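Undergrad: Pasting a predicted model and its sequence here:
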Amino acid sequence: MIGIDYSNMMEEVIGINGISDLSIKNISSQIENAYNMIANREWKQLEFIDLPSQDTAEIKKIARYIRKSADNFLLLGIGGSALGPRAIIEALSPFHNLKKKPRVFIYDNVDPRTLKSIFTVIDLKKTFINVISKSGSTAETAASFLILWDKMKRALGKEAFRRFIITTDPEKGNLRKIANDEKILSLPVPPNVGGRYSVLSPVGLLTTEVIGINCNELLEGASSIKSICLKNDVYKNPALLFAVLLFLMDKEKNRHINVMVPYMDSLKFLSEWFCQLWAESLGKGNKGLTPYPSLGTTDQHSQLQLWMEGPQDKVVFFIKVNNFGTDIKIPAVFRNIEGYNYLPGHTLKELINSEQEATELALTKAGRPNFTINVPEINAYYLGQLFFFFEMATAFAGALLGVNPFDQPGVEEGKNLTYGMMGKKGFEDKKKEVYEYRKRKGKWKI
């Protein structure tokens, strides 16, 4: 089971920059209220809590067909629809495309160079395409889908529909209509599960199966921590504790930047996934906590200086993996070089763990708050635990901050302006706004 060591957040360890048990006690009523909001399902979008018990038979059936029939699997989606699957691939099979088929490609950002590059390395006739959009109206995914549908129709004619899988709302939206009309295979995103909370739905599970990982192991991991993340005791509920620690650091110490530092390459994209979850869920009404992705030991050589001596506005939390599943011994060569002769006899695991502990201690000595999430190992089971843990922590944090962690009102204006610029019916006023903006924009420039 994953666990949290938060010793280096406490006042008696790091001094005035820390919090105390009294700090936690003083907000006990807020903690209780936040807990009740989640436990009592005050928001209908808390349906993600039920995902660990879903039936995966249809997902597995479709994935078997893809593995048997395809050389390539191209995923079209953005936000949680891409970040979740990418985090799974990088954590569980980071060099998948060099080892086995189908190769997996994720096209999220609508950069034409990227899509053109994908076209140079895949044969569409041997490719399956998973189109993911909960709403079915996401502009980036819609544009990508239109391009791929046209190309696939040109390549395969009337059989093109057989190469698509649409993952969307089970009842409504443009993609649902197209799936029904064109007889395209489809998988549902549960109506009350938002995109950034959907990694443990078909959004992430189909890709998991396509790369040859049993998606039930992800769900089993999530299920194993579910009851713990629903305990009404901040000292026994790691998700609630995580939210409380970062809430208190913001409230009492004005530390609103949360730096996530996994000490394992394969968890780099878990940080990217977490950043969307944390930022889009909590940044509302001039409130919020700012996530910052990092990677140990890499960013000790780029960001650590800032954490140590920069503004007192950060909390660093490490993800430490106890079992890497392998290790490599450092050989006894060039022992005559004084700067190298301390390394032989040790292993890479020893070195990376030493670097993590050294960074932790250095921050602690400098009075900089930090804590560690300990993970036994990285496999589908523990990755499922991490996904569910962070989703629950985000829901608790939203309740503590007094914001709705399931909407994104600040994103809508940008979408509407884009619709106006692209000529979508009903957004003519937004197009006018853009024209007026462009007139003003060039006044100050060099």
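TA: Arrived safely.
Undergrad: From now on I want contacts and neighbour counts done on CA atoms only, so please keep to that.
TA: OK.
Undergrad: how many other residues sit next to Ile106?
TA: Ile106: 20 surrounding residues under other C-alpha atoms under 10 Å.
Undergrad: do the same with Phe105
TA: Quick note: Phe105 (other C-alpha under 10 Å) scores 16 neighbours.
Undergrad: for comparison:
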Amino acid sequence: MLRFDATYAERFIPADELEAYLDERAEVLMRCQAGEERYADSLGWLSVDAWAGEETVERTCALAERIRAQADTFVLIGVGGSNNTTRATVAALAPEGGARIVYAGNTLSAWELRRMLEDLDGHDVVIDCVAKNFETLEPGSSFRLLRQYLVERYGREEAARRIVCTGTIGSPLEDLCRAEGYTFVPFATDVGGRFTALTEVHLLPLAVAGVDIRALVAGARETEHSCRTAGPTQNDAFRYAAVRKLLWDRGYQVELLGFFEPRFRWFSKWFEQLFAESEGKDGRGIFPVAAEYCEELHSLGQYVQDGTRQLFETFLDVREPGPGDSLVLGGTDVEDGFGYLDGKDFWDINKASFEATRAAHAEVLPCLTVEIDQLDDHHLGTLLYWFAFACMASGELLGVNPFDQPGVEAYKMLMFRALGKGVG
């Protein structure tokens, strides 16, 4: 179960004002729940079963099992929305029994690419190139590099059996797969990259890694029901979007996602891309950043507490410990001044740090909390869908198209020109 709490922001946005605003903008929620026709080519994710139904999950699990029989290392070639969900979920869940996931296609650094190739030596490798239009330089160049690596190592025929491509049906990437005998997985036709969390783009590498994708999808499906049926005052995702808009109106232009569980480190990168690419346009948009506590309490924490009042904070928290989340601190053999910790569980110590930080920060800036019961496959699915729906609603309230990304194209045109590629 997911809970959204705006109590620690009520000094800045009174509860009655929020309730009135939710009722006033009820038609925005209704449009989001139904799916607007003008966004029809980007809303495939809104219905979880459209791209993550039982047939798709079965097919994905079967392919993942075949890949795990071939390899202990699976290289996911993609950038942004093509790898962020997988990295966020694998890092958060640390699944066992699956293949190791290596990430490529998200850098042009020769040093990093060389290090990655060296790291593959001694492992059985399968690669997956994720490219909706097969024009983006970063994954395209890494795919060429890794394809040549596999051919040199295994020979052309065996290399072909170790290459998977996820792309658009009818694209040059599918043509390449047919010509060379690579396994081809269709990219969801009506889902943009950063909204592909519950599609084969990520379900396949997650299944290969050992994530229970059925539980992940079930969590998302459960959240879809609540997001698409609850009214404006009971709909937590819409409440979150509304609070963001009211804070934007008050001049808060930066949102800091704070968390005390390091397993959310890569989830925060997914969050940053989702909101930055969806909202940052037309000279508008809340700038999303993240802080990993306790580490950054001793750096960014100073700014949050005493710096300029341009940001609000959203805390991501887990309510109950799961397996491996308990570690009791015993007594000491020396007088070290920390005797007050004898017999305390680090889970509880970390919780105390979180609660104290939220209380201190809430004295000077608006603080929100998004809380899940446990950090497991089901609840990760809940988070992924909930934030996606909230992001769509937030963009609608802000008055921007949450599904395009015109600014991303600006650097590409200049880069292609510098590298000698013809551009129209």
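TA: Structure's in. What do you need? These numbers were taken from a predicted model, which means no experiment stands behind them.
Undergrad: Just give the TM-score of the two.
TA: Aligned and superposed, the two chains score 0.93 in TM-score terms (TM-score structural alignment, normalised by the length of the second structure); 413 aligned residues with a C-alpha RMSD of 1.7 Å.
Undergrad: Please enumerate the strands of the second structure.
TA: 2-5, 73-77, 100-104, 125-131, 163-167, 183-186, 254-259, 287-292, 311-318, 367-372 (DSSP state E).
Undergrad: right, and those strands - which one's nearest Asp348 of the second structure?
TA: strand 311-318 (11.8 Å; C-alpha to C-alpha).
Undergrad: returning to what we had before: can you tell which of the strands of the second structure is closest to Asp345 of the second structure?
TA: Closest to Asp345 of the second structure of those is strand 311-318 (C-alpha to C-alpha; 15.5 Å).
Undergrad: re the thing from before, could the strands of the second structure go into CSV alongside distance to Ser278 of the second structure?
TA: Supplementary listing: those in CSV, determined by distance: least, C-alpha to C-alpha, whole Å:
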stretch, distance to Ser278 of the second structure
strand 2-5, 21
strand 73-77, 23
strand 100-104, 24
strand 125-131, 19
strand 163-167, 22
strand 183-186, 24
strand 254-259, 14
strand 287-292, 11
strand 311-318, 18
strand 367-372, 20
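Undergrad: how about the nearest residue to the residue nearest the centre of the second structure, chain neighbours excluded?
TA: Central residue of the second structure (C-alpha atoms, centre = their mean): Trp270, 3.0 Å from the mean position. Nearest non-adjacent residue to Trp270 of the second structure, counting by C-alpha to C-alpha, 6 or more residues apart in numbering: Asn84, 5.3 Å away.
Undergrad: Counterpart of the residue nearest to the centre of the second structure over in the first structure?
TA: The alignment partner of Trp270 of the second structure in the first structure, by TM-score structural alignment, is Trp273.
Undergrad: Show me what Gly310 of the first structure aligns to in the second structure.
TA: In the second structure, Gly310 of the first structure lines up with Gly307, judged by TM-score structural alignment.
Undergrad: again with Gln385 of the first structure
TA: Taking TM-score structural alignment for the superposition, Gln385 of the first structure sits opposite Thr382 in the second structure.
Undergrad: now Pro191 of the first structure
TA: Counting by TM-score structural alignment, the partner of Pro191 of the first structure is Thr189.
Undergrad: doesn't Thr166 make contact with that match?
TA: No - look at Thr189 of the second structure against Thr166 with C-alpha atoms under 8 Å: they stay out of range, at 11.5 Å.
Undergrad: Which one's more surrounded, these two?
TA: Between Thr189 of the second structure and Thr166, counting by other C-alpha under 10 Å, Thr166 is the more crowded of the two (27 against 15).
Undergrad: Quick one: the helices in the stretch 301-424 of the second structure, in order.
TA: In the stretch 301-424 of the second structure, helices defined by DSSP state H, counting those that start in this stretch lie at 346-362, 377-398, 408-419, listed in chain order.
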